[in-house]
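[1] model the structure of this input:
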Amino acid sequence: MKIKIGAGILAFFALVAIFGPLFIGADPAATSDAGLQPPSAEHWLGTTQTGQDVLVQLVYGARVSLGVGVLSAVIATVLAVAVGLVGGYIGGAVDEVLSVLTNIFLVLPALPLIIVLAGYLPQRGVTSVAVVIAVTGWAWGARVLRAQTLSVRRRDFVQAARASGEGPLRIVFFEILPVLLPVIATSFLATVVSAILAEAGLSFLGLADLSTVSWGSMLYFAQNGQALLIGAWWWFIPPGLCIALIGTGLALVNFGIDEIANPRLRTIKVPRKARAS
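    Next comes the predicted model:
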């Protein structure tokens, strides 16, 4: 049930991000004389201080925010899998070096590091911001995967693969990796949430490309325009609510995957007859 609800939320926002701009067709940066208009039949979610349509910005912002989140999660997951699985299986000096590198990134505070790295970017486009977020967000997943690999590598099927003459890389990516797919999926979803929040934080602080409309840049301009003080709730609540809904959807899918991978977390439904007795 959790996976269905979460997947429904994610599917809705994915469809909005992919097909929404095609149906709306308007320019999210287009201004008009209808500034700070509340929601109406003409502007369903109202307008900003410069007359920009909030709904149009919200739809276009979904593509940027989700794109940064997914791209960051893909890069971070690839790094985490490479470092965690290789270090956990090979062990020795390789594992020590990779563990030290992982610990360094775990100790460093993520948000200040993202802010510092983003400040030195020559270009602050979607790809650049996604890479910065991924570089600072892979360590946690690598630590978890390393611990799981240390446990899995002692199992019989891994020993049998080693005895049959399979190479280390084949054992890591064809024997151990499939067993750890639920853990990898959980790490990926958690990274998507963190990346979306990080992108929103960078945009809110003015460190991202503010010429590109995203949910974070909408919050940035709403804060600069003092939307809260003037009562323009339609300017900042929609992007904040969308970020919250995306986080909820990803969390529900994550909990569902955990229940599938670990039967102890499943909710046991008691039959009505047993409850009546």
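
[2] contacts and neighbour counts: CA atoms only from here.
    OK.

[3] which residues are in contact with F157?
    Going by Cα atoms under 8 Å, 6 or more residues apart in numbering, F157 touches E175.

[4] G46 now?
    Contacts of G46 by Cα under 8 Å, 6+ apart are L36, Q37, P38, P39, S40, D53, V54, L55, W234, W235.

[5] sec struct for the third one, please.
    Spelled out, it's P38. When classified by DSSP: H, G, I helix; E, B strand; the rest coil, P38 comes out as coil.

[6] tally of neighbours for it?
    18 (other Cα atoms under 10 Å).

[7] again, but for W233
    Here the count is done by other Cα under 10 Å, and W233 has 15 residues near it.

[8] measure it to P38 for me?
    In this view, W233 and P38 are 9 Å apart by Cα to Cα, to the nearest Å.

[9] which neighbours do those two share?
    Here W233 and P38 share no contacting residue, scored by Cα under 8 Å, 6+ apart.

[10] now that we have the contacts of G46, can you turn them into JSON lines and tack on distance to P263?
    Written out in JSON lines, the entries for the contacts of G46 read as follows (distance: Cα to Cα, whole Å):
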{"residue": "L36", "distance to P263": "52"}
{"residue": "Q37", "distance to P263": "52"}
{"residue": "P38", "distance to P263": "49"}
{"residue": "P39", "distance to P263": "47"}
{"residue": "S40", "distance to P263": "49"}
{"residue": "D53", "distance to P263": "47"}
{"residue": "V54", "distance to P263": "44"}
{"residue": "L55", "distance to P263": "42"}
{"residue": "W234", "distance to P263": "43"}
{"residue": "W235", "distance to P263": "44"}
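
[11] the residue most central in space within the chain: what secondary structure?
    With distances taken as Cα atoms, centre = their mean, V192 lies nearest the centre of the chain, 1.0 Å away. Classification of V192 using three-state DSSP returns helix.

[12] one more to line up against the first:
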Amino acid sequence: MRLPLRLRLPRKIRRPRNRKVAVGLVILVVLVVIAIIGPALVSALLGQTAGRLHAGGPLEPPSGRHWLGTTTAGEDVLAQLVTGTRTSLLVGLTGGAISTTLAVLLGVISGYSTGKAGAALTAFVNVFLVIPGLPLLIIIASYTQGRGGWIMVALIIGLTSWPGGARVKRAQTLSLRNRDFVQAARYAGESRVRIVLLEVAPHLAPLIASTFLFAVVSSIAAEAGLNFIGAGNPNTVSWGTMLFWAQSQGALLSGAWWWFAPPGLCIALIGTAAGLINFGVDELSDPRLRARSPRAHRKAGRATAAIAEAS
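    Next up is the predicted model:
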């Protein structure tokens, strides 16, 4: 029995039109759910907190008692992985938000402003752009090591990773500043704030979304890299500290793959999810990319065949 027309769900709700975005969102949602309820669930199942209690013997392989095995100190790897998911995602989201906000503000303002204000902001962005980001990040993180926890790490990453995004936003804003719709809004007497928010910003939305996704992945990778080389806070539990302790305790030489493989796989998954969502956003915002998609080719082929049959 077919439902009445008013009771049917729209097609966009019943079936997602972009599979890349759907797969990426599923991966992100699963990781976020693990970060939110995972530590409490693991604590209830394993009777551990933050994976720091001695749960078994050293370097036990995965088993029914320890699903991901144990470390050299007998700590459960699953408990560490779940707790580290929360820390790594918090660092990624916070650092990505700070970096994207600074990049959008400085890039758009320096691209739209003219005169001395625009020149000063452009010079400010260019100065930070030529400063090597990785050495600066390592120096600041080493100086503040062990202070502030993951918040300090996210703050350092966010404040040192915005110049590249700001440069891209400035270039895009310069191309939009002299467009007809912006000129019409300017001649109509609209304020600069209103023009930037209502005329320029909507055209930068796909670029801002891709910048934020890239900043989140970069922040997670930077946090893991800092902890891996010993410049982070070893007292916190994250994917990076898991890799650090696995490397320092010789897990690779001992063949304890269950210690270093799960955090590396999680970092790869978060990068894959961000890449899929970024590709999907590009296809949704650019009709030319949608026209080249396999679904579009199939639809065009069916339409051509129907026209040939009709003729």
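
[13] returning to that earlier point: quick check, the residue nearest to the centre of structure 1 in contact with I75.
    No: with contact defined as Cα atoms under 8 Å, V192 of structure 1 does not reach I75; the gap is 10.7 Å.

[14] and the longest helix for structure 2?
    In structure 2, taking DSSP state H as the definition, the longest helix is helix 77-112.

[15] skip the chain neighbours and tell me the closest residue to A130 of structure 1.
    Once flanking residues are discounted, A130 of structure 1 sits nearest to S72: 4.7 Å by Cα to Cα, 6 or more residues apart in numbering.

[16] if I line the two up, what does the one you found land on in structure 2?
    When structure 2 is aligned by TM-score structural alignment, S72 of structure 1 is paired with G95.

[17] quick one, what contacts that match?
    G95 of structure 2 is in contact with A154, L155, I156, I157, G158, L159, A215, V216, S219, counting by Cα under 8 Å, 6+ apart.

[18] so who does the corresponding residue of structure 1 for the first one touch?
    Same thing as A154 of structure 2. Superposed on structure 1 with TM-score structural alignment, A154 of structure 2 falls opposite A130. Counting by Cα under 8 Å, 6+ apart, A130 of structure 1 touches V68, G69, L71, S72, A195.

[19] state the distance from the third one to V192 of structure 1.
    For L71 of structure 1, the distance to V192 of structure 1 (Cα to Cα) stands at 8 Å.

[20] what do you get for G8 of structure 1?
    G8 of structure 1 sits 17 Å away from V192 of structure 1, taking Cα to Cα as the criterion.

[21] same check on A26 of structure 1?
    28 Å.

[22] the alignment partner in structure 2 of A93 of structure 1: neighbour count?
    Applying TM-score structural alignment, one finds that A93 of structure 1 aligns to K116 in structure 2. Other residues near K116 of structure 2 come to 9 when the count uses other Cα under 10 Å.

[23] ok, A141 of structure 2 next?
    Other residues near A141 of structure 2 come to 23 when the count uses other Cα under 10 Å.

[24] residue in structure 1 paired with it?
    Looks like A141 of structure 2 aligns to A118 there (TM-score structural alignment).

[25] confirm for me that its match is in contact with V131.
    No: assessed by Cα under 8 Å, A118 of structure 1 is found out of contact with V131, at 9.9 Å.

[26] the stretch 51-200 of structure 2: helices as residue ranges?
    77-112, 115-130, 133-143, 149-160, 163-177, 180-187, 192-195 (DSSP state H, counting those that start in this stretch).

[27] buried residues in the third one, which are they?
    Right, helix 133-143 of structure 2. For helix 133-143 of structure 2, a neighbour-count test (16 or more other Cα atoms under 10 Å) marks G133, L137, I138, A141 as buried.

[28] kindly report the same for the fourth one.
    Buried residues in helix 149-160 of structure 2, counting neighbours by 16+ other Cα under 10 Å, are found at G149, W150, M152, V153, A154, L155, I156, I157, G158, L159, T160.

[29] re earlier: can you redo the helices of the stretch 51-200 of structure 2 as a markdown table with distance to R11 of structure 2?
    Formatted as a markdown table, the helices of the stretch 51-200 of structure 2 follow (distance: least, Cα to Cα, whole Å):
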| stretch | distance to R11 of structure 2 |
| --- | --- |
| helix 77-112 | 32 |
| helix 115-130 | 45 |
| helix 133-143 | 46 |
| helix 149-160 | 39 |
| helix 163-177 | 34 |
| helix 180-187 | 33 |
| helix 192-195 | 35 |
